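[1] what follows is a protein structure lacking sequence information:
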């Protein structure tokens, strides 16, 4: 616990973040204060998705952008939002919607870091936190409201979040937001905003629901598609064929053999998450766990501590599959194999962030064979049997 993680080697990155047109952030005529925040955050040049999205979004056009996880989508919309916000106008000017509390906190942190010199007030609001605190904060000037649809819609209904002058609406992980779980809340938020608002939708996958939403609500959006195929570059994928009772021992072997900077281990239920975390701790490895039934304060603490590197291993449910950006994670293990190619894609995308290399290991039992084959077919990829020795160069460079 508390061990310092070694610095990540950034000399090798995959082309989904390096294959740029050679633009610089200065080319977009950004505010000087925003440029200061960009460079202080360590961004040197825009990634391909940022090159495509930033100039179009700054112009005020609607944007529909599809790009791989970990290629810079968050900054691709944060930078235009900050550029278009007027700090002297003391009302909500942008609403940023995310499907989970953790992703909302992470995105608000990016906005605050990029806009640290701009006097822009960013507020994050999610379920699981005291409503009265949000109501009190909205009595003061808020320029950018970040949050989950349920809580933001509640604030709109109460008249606390006044969005009648908000000209920007962003959906990150749009496929999840438009999957049907948030329909009523999203419609309520849209109705509270001006008819000529700008909308930006970003995701790695665009199912039919996103296309239907585009046709219903967006105005001739600029469409950016940097994904010719669904699989993620830079992530080596293996499967280990095991019996159910062999999974914990298999995990022990992986921990012993792999050079894990940090790992995320996925289970398909809350009870299995807690049980596995207990077993991992009993094996002598430091481990945290996180799932949707935990108190929000506990979830925040675990997320913060894992992000700091206080432990190498985190066990979780699919709560953690959406956009969580921790670039020290180089190994993802599916202790329970997921159902569906999109869930699989988002899970393994927690490794190999921003063009770095990553490793995904899937534990497969007899009942998972059919799903494994289906995912290989859908993603046009091959998940190979795990070798006796894994070359560290495929996930550690």
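    Great, that's in hand. Since the structure is predicted, the reported quantities are computational estimates derived from the model, not experimental observations. Numbers count the residues shown, from 1 in each chain.

[2] from now on I want contacts and neighbour counts done on CA atoms only, so please keep to that.
    OK.

[3] in a helix, residue 330, correct?
    No - applying DSSP: H, G, I helix; E, B strand; the rest coil, one finds residue 330 to be strand, outside a helix.

[4] so what's it up against?
    With contact taken as Cα atoms under 8 Å, 6 or more residues apart in numbering, residue 330 is in contact with 260-263, 351-352, 357-359, 395-396.

[5] most neighbours, which of those residues?
    residue 351 (34 neighbours; other Cα atoms under 10 Å).

[6] measure the spatially most central residue of the chain to residue 69 for me?
    Centroid check for the chain by Cα atoms, centre = their mean gives residue 323 as the closest residue, at 0.9 Å. With the distance defined as Cα to Cα, to the nearest Å, residue 323 ends up 7 Å from residue 69.

[7] before we move on, what about residue 179?
    18 Å.

[8] kindly report the same for residue 181.
    For residue 181, the distance to residue 69 equals 22 Å [Cα to Cα].

[9] repeat for residue 210
    Using Cα to Cα, residue 210 is found at 17 Å from residue 69.

[10] so between these two, which is more surrounded?
    More crowded of residue 210 and residue 69, by other Cα under 10 Å: residue 69, with 29 against 21.

[11] can you pull the contacts of the more buried one?
    203-204, 232, 323, 346, 349-350, 353-354.

[12] closest to residue 370 out of those?
    Within these, the smallest distance to residue 370 is 19.6 Å, found for residue 346 (Cα to Cα).

[13] A helix includes the closest one, no?
    Yes - counting by three-state DSSP, one finds residue 346 located in a helix.

[14] how many neighbours does it have?
    21.

[15] what sits against it?
    Contacts of residue 346 by Cα under 8 Å, 6+ apart are 69, 321-323.

[16] how far away is it from residue 144?
    27 Å.

[17] and if you look at residue 323?
    Residue 323 is 20 Å from residue 144, by Cα to Cα.

[18] which residue ranges of the stretch 101-250 of the chain form strands?
    Taking DSSP state E, counting those that start in this stretch, the strands of the stretch 101-250 of the chain run over residues 122-125, 144-147, 168-172, 198-203, 222-225, 235-241.

[19] put this beside the first:
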């Protein structure tokens, strides 16, 4: 009978066995061969990493983790679905000060859904770190509940900018000892919608010697002004030689506007869909399309920014848990949402910008897996299709009569 592993051999109990990488793309497999142990992380954190199924650092994690552990500011560009969340959460959890009761780290994201998801990943990674407390604070939720929660210890705060500014102004959320700031989906956070809020948080409430890390797939021109003003000789990481994920096959179907629903019905009947997200350009079209899909006999949820927050939370949770196969969405759902069961994305309405297209199609093909992106193109969309192909240096091909399942079902 084999002897039980010795206490020092705990890795054999939690470290996942190597997975077959033949069907995963080089977005996540083209690493330098580093191991998480190479970063001298505490044992409790390594246990959380391995229990989440992480085997080795992805390229963005290899590039960012050691730099972040050294305390340097970071400006990082990497594709959606390649491990950016782990790239900033792992250093945070290694460096967080458990002796203080106020936040050591602040993670800012643009949407509540992304905040909930990020906090959940953080809690899972930190499950063996005794006493570490993670808090989510976003708009659209009870202010009273947040205020009460801030009277208890908080070590990592995941939040949206508006709520953080409100809480700091009320002197409830204290950031004067918050030494780490991460901005995820930084391109959205640097847009006019959020930039003035960010500047107030950083300038008025955070210590001058804080570390700032920016992570995104795309960076607008406004990042230069922010970098020059707030970052100190940032270490720049750019893993964006190509913009779209290698595992995503992109097709378009040329249809008349009146035939889009019929085309969608045909796609549903011919494709092997695990879960799909279908994007529309307006809130009204989201609800209308969801009703039509339901009338066709397919299970369908919908989500958009005008829905009550409680309803959005329920839809997001139920779709993530697999309660429904199809989700019709506005662009609310394009930022950082990581649901690996989604293998098909459909642009029912073609997006107006290459940035929106990039974030939409990145909802499939997560972390080196395969995915399919299909855009329904009308006569009016033809020039926009060509422009987005040029800007992203990618090819969107006409959809064939039969789509090879190996392209999106592996």
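    That came through, no problem. Values in this document were obtained by computation on a predicted structure and should not be read as measured data.

[20] returning to what we had before: mind putting the contacts of residue 346 of structure 1 in CSV, secondary structure and distance to residue 268 of structure 1 included?
    Output for these, formatted as CSV (DSSP: H, G, I helix; E, B strand; the rest coil; distance: Cα to Cα, whole Å):
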residue, secondary structure, distance to residue 268 of structure 1
69, coil, 21
321, coil, 12
322, coil, 15
323, coil, 18
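
[21] of those, which is the nearest to residue 105 of structure 1?
    For the contacts of residue 346 of structure 1, the nearest to residue 105 of structure 1 is residue 323 (11.4 Å; Cα to Cα).

[22] spatially nearest residue to the aligned partner of residue 282 of structure 2 in structure 1 (excluding sequence neighbours)?
    Per TM-score structural alignment, the equivalent position to residue 282 of structure 2 in structure 1 is residue 269. With sequence-adjacent residues excluded and distances taken as Cα to Cα, 6 or more residues apart in numbering, residue 269 of structure 1 is closest to residue 317, at 6.3 Å.

[23] for that neighbour, give me its contacts.
    266-270, 273, 290-292.

[24] can I get the buried part of these as one PyMOL selection?
    Per 16 or more other Cα atoms under 10 Å, the buried members of the contacts of residue 317 of structure 1 correspond to this PyMOL selection:
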select buried, resi 266+267+268+270+273+290+291
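
[25] among the contacts of residue 317 of structure 1, name the ones in strands.
    266, 290 (DSSP state E).

[26] tabulate the contacts of residue 317 of structure 1 (TSV), appending distance to residue 173 of structure 1.
    As requested, the contacts of residue 317 of structure 1 are exported to TSV (distance: Cα to Cα, whole Å):
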residue	distance to residue 173 of structure 1
266	19
267	21
268	20
269	22
270	23
273	24
290	20
291	19
292	18
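
[27] across to structure 2, which of the contacts of residue 317 of structure 1 hold up?
    Counting by both residues aligned by TM-score structural alignment, their matches' Cα atoms under 8 Å, these that remain in contact in structure 2 are 266-270, 273, 290-292.

[28] residue 11 of structure 1: which of the residues you listed is nearest?
    Lowest distance from residue 11 of structure 1 to those (Cα to Cα) belongs to residue 266, with 29.0 Å.

[29] quick check: the closest one touching residue 333?
    Yes - look at residue 266 of structure 1 against residue 333 with Cα atoms under 8 Å: they come within range, at 6.3 Å.

[30] which bit of structure 1 covers stretch 69-78 of structure 2?
    Aligned by TM-score structural alignment, stretch 69-78 of structure 2 falls on residues 58-67 of structure 1.

[31] what are the buried residues along that stretch?
    58, 60-67.

[32] in strands, which of the residues you listed fall?
    Going by DSSP E, the strands hold 63-66 from the buried residues of stretch 58-67 of structure 1.

[33] hang on, the earlier thing: intersection of neighbour lists for residue 323 and residue 69 of structure 1?
    Each of 346, 350 lies in contact with both residue 323 of structure 1 and residue 69 under the rule Cα under 8 Å, 6+ apart.

[34] tell me how many other residues crowd residue 267 of structure 2.
    Counted with other Cα under 10 Å, residue 267 of structure 2 comes out at 15.

[35] what helix or strand is it located in?
    Using DSSP states H and E, the element containing residue 267 of structure 2 is helix 260-270.

[36] and for that helix, what span of structure 1 is it aligned with?
    Mapped onto structure 1 using TM-score structural alignment, helix 260-270 of structure 2 covers residues 247-257.

[37] who does the helix holding residue 267 of structure 2 touch, helix- and strand-wise?
    With contacts defined as 3 or more Cα pairs under 8 Å, 6 or more residues apart in numbering; DSSP states H and E, the packing partners of helix 260-270 of structure 2 are helix 283-295.

[38] could you rerun that using 10 Å?
    Here helix 260-270 of structure 2 touches strand 248-254, helix 283-295, strand 371-377, going by 3 or more Cα pairs under 10 Å, 6 or more residues apart in numbering; DSSP states H and E.

[39] now the angle from it to helix 283-295?
    Computed by axes from the mean of the first three to the mean of the last three Cα atoms, to 10 degrees, the angle separating helix 260-270 of structure 2 from helix 283-295 equals 50 degrees.

[40] next, the mean deviation of helix 260-270 of structure 2 compared to structure 1.
    After superposition onto structure 1, helix 260-270 of structure 2 lies on average 0.3 Å away from the residues it aligns with, using mean Cα distance after the TM-score superposition for structure 1.

[41] quick one: residues in contact with that helix.
    253-256, 273, 276, 278, 289, 292-293, 296-298, 326, 346, 348-349, 374, 376-378, 401-403 (Cα atoms under 10 Å, 6 or more residues apart in numbering).

[42] try it again at 8 Å.
    By Cα under 8 Å, 6+ apart, the residues outside helix 260-270 of structure 2 that reach it are 255, 289, 292-293, 296, 348, 376, 402.

[43] for residue 117 of structure 2, see how far away residue 153 of structure 2 is.
    21 Å.

[44] what of residue 307 of structure 2?
    19 Å.

[45] so if I had to pick from the two, which one is more boxed in?
    Neighbour totals were compared for residue 307 of structure 2 and residue 117, and residue 117 leads with 19 against 12 (other Cα under 10 Å).
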